[in-house]
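K.L.:
from the sequence below, what's the structure:
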Amino acid sequence: MSDAAAKRGRVRTRTSVPAVRALERGLMVLEALGGGGDVMLSDVARSTGLTCSTTFRLLETLCQRGYAQQDGDTGRYRLGASAIQIGAAYAAGTPLPEAANGAMEKLVALTNETANLAVLDGPHAVYIHQVESLRSVRMFTELGARTPVYCTGVGKVLLAWRPVEEVSRLLADVEFEKFTPHTIPNLKSFLAELQRVRGQGYAVDDQERELGVRCATAPVRDLRGAVVAAISVSAPVSRFPKKLIAQRAREVACAADAISLRLGYASTSK
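P.N.:
Predicted coordinates:
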């Protein structure tokens, strides 16, 4: 393609565009951090094939821009808030809402309560899709809203199937603010709650974030079986008494399974 054609704005093929080496190396380092968990500089250098000195400079640049962060005690690196925010923005633009919408509409028709879809963003859950009920009094969560994981059903589900060590690191500096008398007070209690969630396959927010509101949540899994989102229904306790928890949990889990199937997950359980 001629320079004149390029200047007129025509799309060039990817193979005709030379890679920017510095950017390519930076992205390799970022991808190494995206594998999950905290890693040493030497681990990143080994996985990328870069020298330790080059890896160090790239990591320092990523830290300065918020795409990576270093633990002051261990020296290990992990993804930073900027990278997580981009990941959350990507999730909002991926087929997740589209894949979930049909099952969420059916769930709302079945329960006559609002359904929400959320993804993980550091120690927060971010709501990326919602199907509202037709009730005049209904629960509403603003899309893009971030809520603490420890006091929400979606937060519990998004963390329940992750390693305990990862959850502990993620919440190490989190202050467990007491929103209601029912809010989980500390990390030890939260880890015990996550164990219960794994055992029963769903989570409940029993007035832990807001008095008078109860919520049932189930995990959405991708092709590999990893939990990539959480689907929930919320309602005032007057419409969602404790005797309905098991039923609502089954309904939400059924919707979550339908979404997971659309994402390519085939459960081996019966």
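K.L.:
use CA for all of it now, contacts and neighbours both
P.N.:
Will do.
K.L.:
give the buried residues for stretch 152-168.
P.N.:
Neighbour-count burial for stretch 152-168 flags Thr152, Gly153, Val154, Gly155, Lys156, Val157, Leu158, Leu159, Ala160, Trp161, Val167 (criterion: 16 or more other Cα atoms under 10 Å).
K.L.:
and the strands in the stretch 1-150 of the chain?
P.N.:
According to DSSP state E, counting those that start in this stretch, the stretch 1-150 of the chain carries its strands in the segments 68-70, 77-79, 115-121, 124-131, 146-148.
K.L.:
oh, that last question was meant for the stretch 151-270 of the chain, not what I typed.
P.N.:
Assigned by DSSP E, counting those that start in this stretch, the strands in the stretch 151-270 of the chain fall at 203-206, 213-221, 227-236.
K.L.:
same list, those, but as JSON lines with distance to Lys188 please.
P.N.:
What follows is the strands of the stretch 151-270 of the chain, written out as JSON lines (distance: least, Cα to Cα, whole Å):
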{"stretch": "strand 203-206", "distance to Lys188": "17"}
{"stretch": "strand 213-221", "distance to Lys188": "21"}
{"stretch": "strand 227-236", "distance to Lys188": "22"}
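K.L.:
out of these, deepest packed?
P.N.:
Most buried of these, by mean neighbour count (mean count of other Cα atoms under 10 Å): strand 213-221, with a mean of 27.
K.L.:
now that one against strand 115-121, angle please.
P.N.:
Here strand 213-221 runs at an angle of 60 degrees relative to strand 115-121 (axes from the mean of the first three to the mean of the last three Cα atoms, to 10 degrees).
K.L.:
now do stretch 186-199: distance to the chain's middle.
P.N.:
Chain-centre distance of stretch 186-199: 18 Å, with Cα atoms, centre = their mean, to the nearest Å.
K.L.:
what sits up against it?
P.N.:
Stretch 186-199 is contacted from outside by Tyr150, Lys156, Val157, Leu159, Ala160, Trp161, Val164, Ser168, Leu171, Phe176, Ile184, Ala203, using Cα atoms under 8 Å, 6 or more residues apart in numbering.
K.L.:
skipping adjacent residues, who's closest to the fifth one in space?
P.N.:
Beyond its immediate neighbours in the sequence, the residue positioned closest to Ala160 (Cα to Cα, 6 or more residues apart in numbering) is Leu194, lying 4.8 Å away.
K.L.:
what is the burial count for the one you found?
P.N.:
By other Cα atoms under 10 Å, the residues close to Leu194 number 24.
K.L.:
so how far is Val213 from it?
P.N.:
Plainly put, Leu194 is 20 Å away from Val213 if you go by Cα to Cα, to the nearest Å.
K.L.:
another sequence for comparison is provided below:
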Amino acid sequence: MEWLKRFTEVMDCISEHPIDGIGISDLSRETNLSKSTIHRMLSSMVQHQLVTQNFHTKNYMMGPKAMFWGSRFLRSQDPIGLMGQYCEEVSRATGLYSYLSRFQGDQVYCIHTHQPSDLRNKFFVHVGQRMPFYCTAASKAILAYKEQNIIDSCLAKESIRPITPHTLTDIGALKHELSRVLDQGVAFCLQELEVGVSAISVPIFHEDRETSLSISVVGENIYIEQEEDAIIRELKAVSQKASEHLKSMHLLTSIKL
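P.N.:
Predicted coordinates:
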């Protein structure tokens, strides 16, 4: 299927130049195909709207048919389900129980969990569990990026009470904590729900500084404190990849998060 290989190579090259497009000479050089072959292929591809040509620069770029196919494929995907792979990745990197949480309505819920097979301790974070805004890292990582009126409304609806001696219950202190999360891009639950257990969360963005998802790890507080810097590095690295994935889906589809 030599023609298919050539077609794929040409489309790959064109897709890498989405703004300015790419000319025949550059396409020939990058694909090792002759200019005459490239020209014949492009003429047919233009007719089928797979590519378009800029009238002024003569460069070629992706056409509406190609974008329609890509958009249709992405619409068929479950964005939340696809995010689950990043839970597995962060668990492999940290050895910790990981979970995804989602802001929906005026609450945050756990929507996916992953427990490493060799993890001895089991932590009681389960799908469908509500994450209180004032004492969970998962909710803080999302709420910090919301508008102030949403922050005020969400905190006002909470029945704030001390669950452990470490639970923040002062509204002023909570808002200060959210400001720190916004500045540093990472949220903590340091024994606020259970003594001896802590969690770290970071947001996953669907647009620049807009989020409805967070990815978290939970474990023994002693281990979390000892490995805090390394855990944060891994979480942020995975979050960046997940955010890029989600942004591309959000850009090409009507998915609303």
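K.L.:
any idea what the residue nearest to Ala160 of the first structure aligns with in the second structure?
P.N.:
The alignment partner of Leu194 of the first structure in the second structure, by TM-score structural alignment, is Leu178.
K.L.:
which stretches of the stretch 51-200 of the first structure form helices?
P.N.:
Taking DSSP state H, counting those that start in this stretch to define them, one finds helices in the stretch 51-200 of the first structure at 52-64, 81-93, 96-111, 153-160, 164-170, 187-200.
K.L.:
ok, average deviation of the fifth one from the second structure?
P.N.:
Read it as helix 164-170 of the first structure. Helix 164-170 of the first structure, aligned to the second structure and superposed, deviates on average by 1.8 Å (mean Cα distance after the TM-score superposition for the first structure).
K.L.:
other residues contacting that helix?
P.N.:
With contacts defined as Cα under 8 Å, 6+ apart, helix 164-170 of the first structure is touched by Gly37, Gly122, Pro123, Leu159, Leu187, Leu191.
K.L.:
now render those as JSON lines, adding distance to Arg25 of the first structure.
P.N.:
Output for the contacts of helix 164-170 of the first structure, formatted as JSON lines (distance: Cα to Cα, whole Å):
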{"residue": "Gly37", "distance to Arg25 of the first structure": "20"}
{"residue": "Gly122", "distance to Arg25 of the first structure": "25"}
{"residue": "Pro123", "distance to Arg25 of the first structure": "28"}
{"residue": "Leu159", "distance to Arg25 of the first structure": "31"}
{"residue": "Leu187", "distance to Arg25 of the first structure": "37"}
{"residue": "Leu191", "distance to Arg25 of the first structure": "37"}
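K.L.:
now do the contacts for the equivalent of Leu168 of the second structure over in the first structure.
P.N.:
Matched by TM-score structural alignment, Leu168 of the second structure corresponds to Ile184 in the first structure. Ile184 of the first structure makes contacts with Tyr150, Cys151, Phe176, Lys178, Phe190, Glu208, as judged by Cα under 8 Å, 6+ apart.
K.L.:
what do we get in the first structure for Asn221 of the second structure?
P.N.:
Counting by TM-score structural alignment, Asn221 of the second structure corresponds to Val237 in the first structure.
K.L.:
was I right about its match contacting Glu210?
P.N.:
No: using Cα atoms under 8 Å, Val237 of the first structure is not in contact with Glu210; the gap is 10.7 Å.
K.L.:
list of residues touching the longest helix seen in the first structure?
P.N.:
Identified as the longest helix of the first structure according to DSSP state H is helix 245-262. Here helix 245-262 of the first structure makes contact (Cα under 8 Å, 6+ apart) with 99-100, 103-104, 106-107, 111, 202-204, 216-223, 230-233, 266.
K.L.:
please redo it, this time with the cut-off set to 6 Å
P.N.:
Defining contact as Cα atoms under 6 Å, 6 or more residues apart in numbering, one finds that helix 245-262 of the first structure is touched by Ala100, Ala103, Ala216, Ala218, Val220, Arg221, Asp222.
K.L.:
the contacts of stretch 186-199 of the first structure: which two are farthest apart?
P.N.:
Farthest-apart pair in the contacts of stretch 186-199 of the first structure is Trp161 and Phe176; separation 20.6 Å (Cα to Cα).
K.L.:
for His206 of the second structure, the count of nearby residues, please.
P.N.:
By other Cα under 10 Å, 23 other residues sit near His206 of the second structure.
K.L.:
do the same with the one 4 residues further on
P.N.:
Taking other Cα under 10 Å as the criterion, the count of residues near Glu210 of the second structure is 14.
K.L.:
let me see the contact set for the closest residue in space to Val218 of the second structure that isn't next to it in sequence.
P.N.:
Leaving out its chain neighbours, the residue that sits closest to Val218 of the second structure by Cα to Cα, 6+ apart is Ala199, at 4.2 Å. Ala199 of the second structure makes contacts with Phe188, Cys189, Val217, Val218, as judged by Cα under 6 Å, 6+ apart.
K.L.:
at 7 Å instead, please
P.N.:
Ala137, Phe188, Cys189, Leu190, Ser216, Val217, Val218, Gly219 (Cα atoms under 7 Å, 6 or more residues apart in numbering).
K.L.:
and of the residues you listed, the nearest to Pro64 of the second structure?
P.N.:
Nearest to Pro64 of the second structure, judged by Cα to Cα, of these is Ser216 at 38.5 Å.
K.L.:
which non-adjacent residue is nearest the closest one?
P.N.:
Of all residues not flanking Ser216 of the second structure in the chain, Ser201 sits nearest, at 4.1 Å (Cα to Cα, 6+ apart).
K.L.:
give me every residue that touches the counterpart of the one you found in the first structure.
P.N.:
In the first structure, the residue matched to Ser201 of the second structure (TM-score structural alignment) is Thr217. Residues near Thr217 of the first structure by Cα under 7 Å, 6+ apart: Gly153, Val154, Val157, Tyr202, Ala203, Val204, Ala230, Ile231, Ser232, Val233, Ala249, Val252.
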